[in-house]
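In: Sequence and predicted structure are below.
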Amino acid sequence: MARMMTGGCQCGSVRYSVEVSDDDAYLCHCRMCQRATGGVFAALKQVPRAAVAWTTREPDRRASSEIAVRGFCAVCGTPLTYEGHGSDQLDLTVGSFDDAGRLRPVGHFGVESRHEGWRDTRDLPDKRTDELPNIVSKWINLRGKLPD
């Protein structure tokens, strides 16, 4: 069943709404996605291009290769899209969704560039932001609360 989801960049100057038909997303490990996001992979949700409405303004775009452009916010730097030339689909970064926790990875792409040491992190120790007093005090002094 289709439903609307919203998202945008960190500073809020680029916002979108998108109609999605499922919670499926994927992880892309290709070097282009690694470099574009600064991460070891990109978490992406593919949607029909026509299902996306830019509610504040469209993202800034830059050709990332001969076959695609990447959408991002030039104000805060948030990566937002991967857009293949001539495709009726585009990929939104999972982290840019307001309710990103609804989405789940169902596959991997570009595995020839996967960094195996980052594949399974379940056994690493966990630490919450509110367990770091120096970070908490900075946020409390600036905003009166921790960020969302």
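Out: It's in. Numbers count the residues shown, from 1 in each chain.
In: Every contact and neighbour count from this point should use C-alpha atoms.
Out: Will do.
In: Centroid-nearest residue for this structure?
Out: Thr93 (2.6 Å; Cα atoms, centre = their mean).
In: can you tell me which residues contact it?
Out: The contact partners of Thr93, by Cα atoms under 8 Å, 6 or more residues apart in numbering, come to 42-45, 79-81.
In: And the furthest pair within the residues you listed?
Out: In the contacts of Thr93, two members sit farther apart than any others by Cα to Cα. They are Lys45 and Pro79, at 13.0 Å.
In: Where helices are concerned, which of the contacts of Thr93 count?
Out: When DSSP state H is applied, the contacts of Thr93 are split such that none fall in helices.
In: hmm, which of the residues you listed are the buried ones?
Out: 42-45, 79-81 (16 or more other Cα atoms under 10 Å).
In: Could you find the closest non-adjacent residue to Gly7?
Out: On the basis of Cα to Cα, 6 or more residues apart in numbering, the spatially nearest residue to Gly7 that is not a chain neighbour turns out to be Phe97, at 4.0 Å.
In: one more structure, for comparison:
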Amino acid sequence: MAGDVQKLSGGCQCGAVRYKVTGEVGHPHLCHCRMCQKASGNFFLPLIGAAKKDFVWTRGEPAWFHSSRPVRRGFCGTCGTPLAFDTVGDDHIAFTHGSLDDVVAVTPVEQSGVEGRVPFYGHLFELSETLSNRDDLPGGIDDVSSTNNQHPDHDTDQWEVRGA
């Protein structure tokens, strides 16, 4: 919920970079602009804002790419997970909604950059649905599960990055 004081944590897929938010979050939104599409490799990029004083990197540091002069984007230099949108000189930072350990803890309240929204966006929920059984892979979902290198959705005292 936007504006609520929460203790949120999150990080990248491999666990090399982790963060914690201890204050209010705000403006959870889906950005459809072309830069956010490219930065996320997706149709839109869900972002949530927090004051920099309430946001701390707890393990590792992201790598940064300046997508424009005033904006840099943070990502894990090991696994590539998009993590942050930082307007240089601002006292707030935006972090990626999908990198939260508990993605349902915050609900988006707006869509921005809608001029870049893909024309089929409104029809995505009309598509057929299937579960991830991964029978297209040798060993199926069991092989994926038993060889999973993804960091768990909670903080860990120690974590050895796997699969790098």
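Out: Happy to help now that I have it. The structure displayed is predicted, hence computed values, not measured ones.
In: follow-up on the earlier one: I'd like the contacts of Thr93 of the first structure laid out as CSV, including distance to Asp24 of the first structure.
Out: Putting those into CSV (distance: Cα to Cα, whole Å) gives the following:
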residue, distance to Asp24 of the first structure
Ala42, 14
Ala43, 11
Leu44, 9
Lys45, 7
Pro79, 19
Leu80, 17
Thr81, 16
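In: Cross the residues you listed against strands and list the overlap.
Out: Among those, the members found in strands (DSSP state E) are 42-45, 79-81.
In: sorry, back to before: can you tell me what the residue nearest to the centre of the first structure aligns to in the second structure?
Out: Applying TM-score structural alignment, one finds that Thr93 of the first structure aligns to Thr96 in the second structure.
In: Likewise for Thr81 of the first structure?
Out: Residue pairing (TM-score structural alignment): Thr81 of the first structure is matched to Ala84 of the second structure.
In: How about the contacts made by its match?
Out: Ala84 of the second structure sits in contact with 73-75, 93-96, where contact means Cα under 8 Å, 6+ apart.
In: Greatest separation within the residues you listed: which pair is it?
Out: The most widely separated members of the contacts of Ala84 of the second structure are Phe75 and Ile93, with 13.4 Å between them, by Cα to Cα.
In: Grab the nearest non-local neighbour of Arg57 of the first structure.
Out: Val14 (5.5 Å).
In: and the one you found, what pairs with it in the second structure?
Out: Counting by TM-score structural alignment, the partner of Val14 of the first structure is Val17.
In: ok, now how distant is Lys38 of the second structure from Pro46 of the second structure?
Out: Computed as Cα to Cα, to the nearest Å, the Lys38 of the second structure to Pro46 of the second structure distance reads 13 Å.
In: quick one, helices of the first structure?
Out: Here the first structure has its helices, by DSSP H, at 31-37, 133-143.
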